[in-house]
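>>> only geometry, no sequence info:
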């Protein structure tokens, strides 16, 4: 469990273009929350022209508080996005988000199977009933302070009111996703399940209830994140070599998956 937020830009398409237009920061949550959260992410912008950001989503649930032009502050619970996520940023705005570790969200909403959130955004009050009758008050408490450490403290206070509830199956789900993320040899669900001492069906049920997508989807998504990071950071990429390093049978399979996820083939990818 990391003590500090990661610094990479995995999943962000044209990361350099986004960072020149917004103030993007990550913060660590309070100690009792760190087992279940990746980090908090804060974005502020003041743009003279609209900008569309694109993200290849992580296999994570996010709680997102937003202050957008012409709207009252509001919050949503965003399940895992299955496709490329695009968002237009315009005018002046502020977002404070919570990225949960894959498998970690259900400790804060024990009655909700995470697969029910997949591909969806729900109003905050639909998941956390105590923010009624005026969820804008909760969102305003997070978004209102100019001092970002005060915003982080408000996020801590909100989450600590709701958990995390002890749950050994959540612990197992988080550990299994960590292994997938770190181990490039974790490519076949059957082999991975046997190594974990589970049947394929039991692992699929666990991932459905606690992660929101199946283990095969998680394996693929982390490989695409790594390929995208190479495309962002390297002047020239040997895609055949990278495909082999990521465990693909050949370059064609990587090209197909990358194109389906990002929207352009890796050989044509040109950030900015």
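That came in fine, so what should we check first? Keep in mind that this is a model prediction, so the values were computed, not measured.
>>> From now on I want contacts and neighbour counts done on CA atoms only, so please keep to that.
Fine.
>>> could you pull out the strands for the chain?
Here the chain has its strands, by DSSP state E, at 12-13, 22-27, 37-46, 51-55, 62-67, 74-78, 85-89, 92-100, 121-123.
>>> so residue 215 touches residue 205, yeah?
No: the criterion here is CA atoms under 8 Å, and residue 215 misses it with residue 205 at 9.9 Å.
>>> Against that first model, consider the following:
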């Protein structure tokens, strides 16, 4: 069975997050492995409020949340984020989530995730399923909660067609190939015209291939900032035309220049 990712890519200052919360991931049922990246679980019990920032993956998430003991459990679906995502945590609460593989959500909904890009909507507006909030709140273990998600998603009878498979494969290629720098390169590798590639990404990922390439380059820069950094070398490794280009894109994504971010980690 494919194991869930262990990296913290996209999480701004992951060490600070892990000092404040318990963060776990579990793999989905084998029949869902091609479509679901992982299930994720976060619990916290804080003396002081804590704010976390994330440069999200180009993926749709199903999120079930109880932010404090006095709040009701809510279930929503969030599309690929257009900008830095921030959440404030306080008191004692939890989140249970499903991260769909980029390109896979349409297999469950039959609708383009472009309708959700930059948005968070109630679960009932995005998927024809019963609200799992009460069952997740009562789940005694992560494994029980994962079984609730498995049952919910398998009940949708996802349609893993050729276009879904292609979209998933191409986004995965962008994520893992740091040498892939241009939309034209990806289109050529896929045997598609640039316009066809753009249409595929819009309809199945929710954002265009250029935005996906940019998102994963920023992820790479954030990840590499955790050590001693030669930013000119990082810019070259991630395919930026020069260091100034990297500085502009990372600053736009996380709100501070990469050197200042790296200094804050140290």
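Sure thing, it's come through. All figures in this text were calculated on a predicted structure; none of them were measured in a lab.
>>> TM-score them against each other, please.
Superposed pair, TM-score by TM-score structural alignment, normalised by the length of the second structure: 0.96. Supporting alignment: 263 aligned residues with a CA RMSD of 1.2 Å.
>>> Tell me which of residue 215 and residue 205 of the first structure has more neighbours.
Neighbour tally, residue 215 of the first structure and residue 205, criterion other CA atoms under 10 Å: the higher count belongs to residue 215, 25 against 16.
>>> Alignment lookup: the more buried one to the second structure.
With the correspondence set by TM-score structural alignment, residue 215 of the first structure lines up against residue 209 in the second structure.
>>> got CSV for the strands of the first structure, with mean neighbour count and distance to residue 178 of the first structure too?
CSV is the format used below for those (neighbours: other CA atoms under 10 Å; distance: least, CA to CA, whole Å):
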stretch, mean neighbour count, distance to residue 178 of the first structure
strand 12-13, 24, 20
strand 22-27, 16, 20
strand 37-46, 20, 11
strand 51-55, 16, 21
strand 62-67, 23, 18
strand 74-78, 22, 21
strand 85-89, 13, 23
strand 92-100, 21, 13
strand 121-123, 16, 25
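>>> possible to save the ones you listed as a markdown table with distance to residue 187 of the first structure?
Formatted as a markdown table, those follow (distance: least, CA to CA, whole Å):
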| stretch | distance to residue 187 of the first structure |
| --- | --- |
| strand 12-13 | 23 |
| strand 22-27 | 30 |
| strand 37-46 | 23 |
| strand 51-55 | 23 |
| strand 62-67 | 26 |
| strand 74-78 | 27 |
| strand 85-89 | 25 |
| strand 92-100 | 23 |
| strand 121-123 | 30 |
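>>> mind checking which of those is nearest residue 151 of the first structure?
strand 92-100 (7.9 Å; CA to CA).
>>> and the closest one, what does it pack onto?
Strand 92-100 of the first structure makes packing contacts with strand 37-46, strand 62-67, helix 135-143 when contacts are defined by 3 or more CA pairs under 8 Å, 6 or more residues apart in numbering; DSSP states H and E.
>>> ok, 10 Å please
strand 22-27, strand 37-46, strand 62-67, strand 74-78, helix 135-143, helix 148-160 (3 or more CA pairs under 10 Å, 6 or more residues apart in numbering; DSSP states H and E).
>>> with the second structure superposed, average distance for the shortest one?
When the second structure is overlaid, strand 74-78 of the first structure sits 0.7 Å from its aligned residues on average, using mean CA distance after the TM-score superposition for the first structure.
>>> That strand maps to which residues in the second structure?
By TM-score structural alignment, strand 74-78 of the first structure lines up with residues 74-78 in the second structure.
>>> what's the offset of the matching stretch from the middle of its chain?
14 Å (CA atoms, centre = their mean, to the nearest Å).
>>> Show me the contact partners of that stretch.
59-67, 95-99, 113, 116-127, 131-134 (CA atoms under 10 Å, 6 or more residues apart in numbering).
>>> returning to what we had before: looking at the strands of the first structure, which is nearest to residue 258 of the first structure?
Closest of the strands of the first structure to residue 258 of the first structure is strand 12-13, at 12.1 Å (criterion: CA to CA).
>>> if we look at that closest one, which residues are touching it?
If you take CA under 10 Å, 6+ apart as the criterion, strand 12-13 of the first structure is touched by 18, 53-58, 84-86, 225, 228-229, 231-232, 262, 269-272.
>>> Buried members of the residues you listed into PyMOL, please.
This is how PyMOL selects the buried members of these, with burial counted by 16 or more other CA atoms under 10 Å:
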select buried, resi 18+53+54+55+56+57+58+84+225+228+229+231+232+262+269
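>>> circling back: nearest to residue 163 of the first structure, out of the strands of the first structure?
Between these, strand 37-46 lies closest to residue 163 of the first structure; by CA to CA that is 11.7 Å.
>>> between the closest one and helix 135-143, how many degrees?
Here strand 37-46 of the first structure points in a direction 90 degrees away from that of helix 135-143 (axes from the mean of the first three to the mean of the last three CA atoms, to 10 degrees).
>>> In terms of secondary structure, what does strand 37-46 of the first structure contact?
Right, strand 37-46 of the first structure is packed against strand 22-27, strand 62-67, strand 85-89, strand 92-100, helix 148-160 by 3+ CA pairs under 10 Å, 6+ apart.
>>> what's the offset of the shortest one from the middle of its chain?
The reference is to strand 85-89 of the first structure. With CA atoms, centre = their mean as the basis, the mean position of strand 85-89 of the first structure lies at 15 Å from the chain mean.
>>> Tell me which of the strands of the first structure sits nearest to residue 185 of the first structure.
Closest to residue 185 of the first structure of these is strand 37-46 (CA to CA; 23.2 Å).
>>> The closest one versus strand 22-27: what angle between them?
Using the same axes, to 10 degrees, the direction of strand 37-46 of the first structure lies 160 degrees away from that of strand 22-27.
>>> Can you report how many residues lie near residue 213 of the first structure?
Number of residues near residue 213 of the first structure (other CA under 10 Å) recorded here: 26.
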